[in-house]
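In: all I have is the shape, not the residue letters:
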C-alpha cells in the first residue's frame, strides 16, 4: 500500500485474528477507533450535529469511498492518493456543516486522535497500528 493508502484492517488480536470472529472484531474495533477520531474532530471544529453514531457512519462511508477511489485511481503517482484523500474529506464535508475547510480540519484532528489511540493500543499489545475510516 502507498503512504496515503487506507489503513487496512490488520489483526493483532492474538490467536483469533485469523478467524472470521477475529476479523469481525478487528473490523469493529478499527471502525470505532476511526469514528472516535472523526467524532473528536467534529466536536472540536463544528460542535454541532456531532453524534457518535454519525461519526461511525461517516467513518464507514469514508473508508468505502477512499477504497473505491484508491482502487481506480491510486495507481497514479501522487495524484491518485491525493484524490482519495480529497474524496475522504468530501465525505466529511457531506456529513458535517462548515464547508471544505472545516472538513479538512476535522479530518486532520481525526487522524491525530486515531493515531494516538492506536499508538496506545499498540503499546499495550492489544492491536496493531491501524484504523478503518481514517486514511494513513
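Out: Great, that's in hand. Everything numeric in this text was worked out from a predicted model, so none of it was measured.
In: CA atoms for contacts and neighbours, from now on please.
Out: Noted.
In: where's residue 36 relative to residue 120, distance?
Out: Noted for residue 36: a distance of 14 Å to residue 120, by CA to CA, to the nearest Å.
In: ok, those two, which is more surrounded?
Out: Comparing residue 36 with residue 120 by other CA atoms under 10 Å, the one with more neighbours is residue 36, at 21 against 14.
In: list the contacts of the more buried one.
Out: If you count contacts by CA atoms under 8 Å, 6 or more residues apart in numbering, residue 36 has them with 52, 55, 56, 110, 113, 114.
In: may I ask which helix or strand encompasses it?
Out: Assigned by DSSP states H and E, residue 36 belongs to helix 20-45.
In: what's the first helix or strand after that helix?
Out: Once the chain leaves helix 20-45, the next helix or strand it forms, by DSSP H and E, is helix 52-73.
In: what angle do that following helix and helix 20-45 make?
Out: In terms of direction (axes from the mean of the first three to the mean of the last three CA atoms, to 10 degrees), helix 52-73 departs from helix 20-45 by 110 degrees.
In: alright, now check it against this:
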C-alpha cells in the first residue's frame, strides 16, 4: 500500500519553523504595540526566538518547569523591551491573544501546521 504523503523533508521543517517564528514575532510585535512602545518587527522576532529557547530549556524540568519557563519568558520580554514585570505580563497576554487570532485565521485558510514560536500557549 502506498502512503498518502511522504515523510516531512528538511525544507518543509525549515519552512514551518520560519513561518512559526514570524507568527510568534508578529504576535509579540502586536503585543508591544498594545501595552508599550513597540520596537521593530525584527526586534520582536529575535525576542520570540530567545523566548522560545528559554522556554525549551526550562519547561522540561520536572514539577516546576512550566512555572520557571513562563517567568523566564516574561523576563526575556522585560529585558528586551526594558519594561517592568507587570507590563511584560501584559505584553505576554496581548501577544498570546494576537497569536490565537492569527493561528485561527491560518487554520481557516488550511494552514494548520504552524504555531506561534516564542509565544507560550499559542
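Out: Happy to help now that I have it. These figures come from a predicted structure and were not determined experimentally.
In: tm score of chain vs chain?
Out: The TM-score (TM-score structural alignment, normalised by the length of structure 2) is 0.89; 117 aligned residues with a CA RMSD of 1.6 Å.
In: what number of residues lie near the counterpart of residue 41 of structure 1 in structure 2?
Out: When structure 2 is aligned by TM-score structural alignment, residue 41 of structure 1 is paired with residue 31. As a burial measure, residue 31 of structure 2 scores 25 neighbours (other CA under 10 Å).
In: returning to that earlier point: and which of the contacts of residue 36 of structure 1 is nearest residue 24 of structure 1?
Out: Nearest to residue 24 of structure 1 among the contacts of residue 36 of structure 1: residue 56, at 15.5 Å, using CA to CA.
In: for residue 114 of structure 1, the count of nearby residues, please.
Out: Other residues near residue 114 of structure 1 number 29, with proximity taken as other CA under 10 Å.
In: in structure 2, what sits opposite it in the alignment?
Out: Counting by TM-score structural alignment, residue 114 of structure 1 lines up with residue 99 in structure 2.
In: do residue 90 of structure 1 as well
Out: Residue 90 of structure 1 maps onto residue 75 in structure 2, by TM-score structural alignment.
In: show me the contacts for that match.
Out: By CA under 8 Å, 6+ apart, the residues touching residue 75 of structure 2 are 85, 88.
In: state the helix or strand in which it lies.
Out: Following DSSP H and E, one finds residue 75 of structure 2 within helix 65-81.
In: name the residues that touch the next helix or strand after that helix?
Out: With elements assigned by DSSP H and E, the helix or strand that comes after helix 65-81 of structure 2 is helix 85-108. With contacts defined as CA under 8 Å, 6+ apart, helix 85-108 of structure 2 is touched by 23-24, 26-32, 34-36, 74-75, 77-78, 112, 114-116, 119-122.
In: now stretch 57-68 of structure 1: which residue numbers in structure 2?
Out: Mapped onto structure 2 using TM-score structural alignment, stretch 57-68 of structure 1 spans residues 46-57.
In: with structure 1 superposed, average distance for that stretch?
Out: Stretch 46-57 of structure 2, aligned to structure 1 and superposed, deviates on average by 0.3 Å (mean CA distance after the TM-score superposition for structure 1).
In: repeat that for stretch 14-23 of structure 2.
Out: Looks like 0.3 Å for stretch 14-23 of structure 2 (mean CA distance after the TM-score superposition for structure 1).
In: show me what counts as buried in that stretch.
Out: 17, 19, 20, 21, 22, 23 (16 or more other CA atoms under 10 Å).
In: any idea how far that stretch is from the chain center?
Out: Mean-position distance between stretch 14-23 of structure 2 and its chain equals 10 Å (CA atoms, centre = their mean, to the nearest Å).
In: stretch 95-108 of structure 2 too?
Out: Distance, stretch centre to chain centre, for stretch 95-108 of structure 2: 11 Å (CA atoms, centre = their mean).
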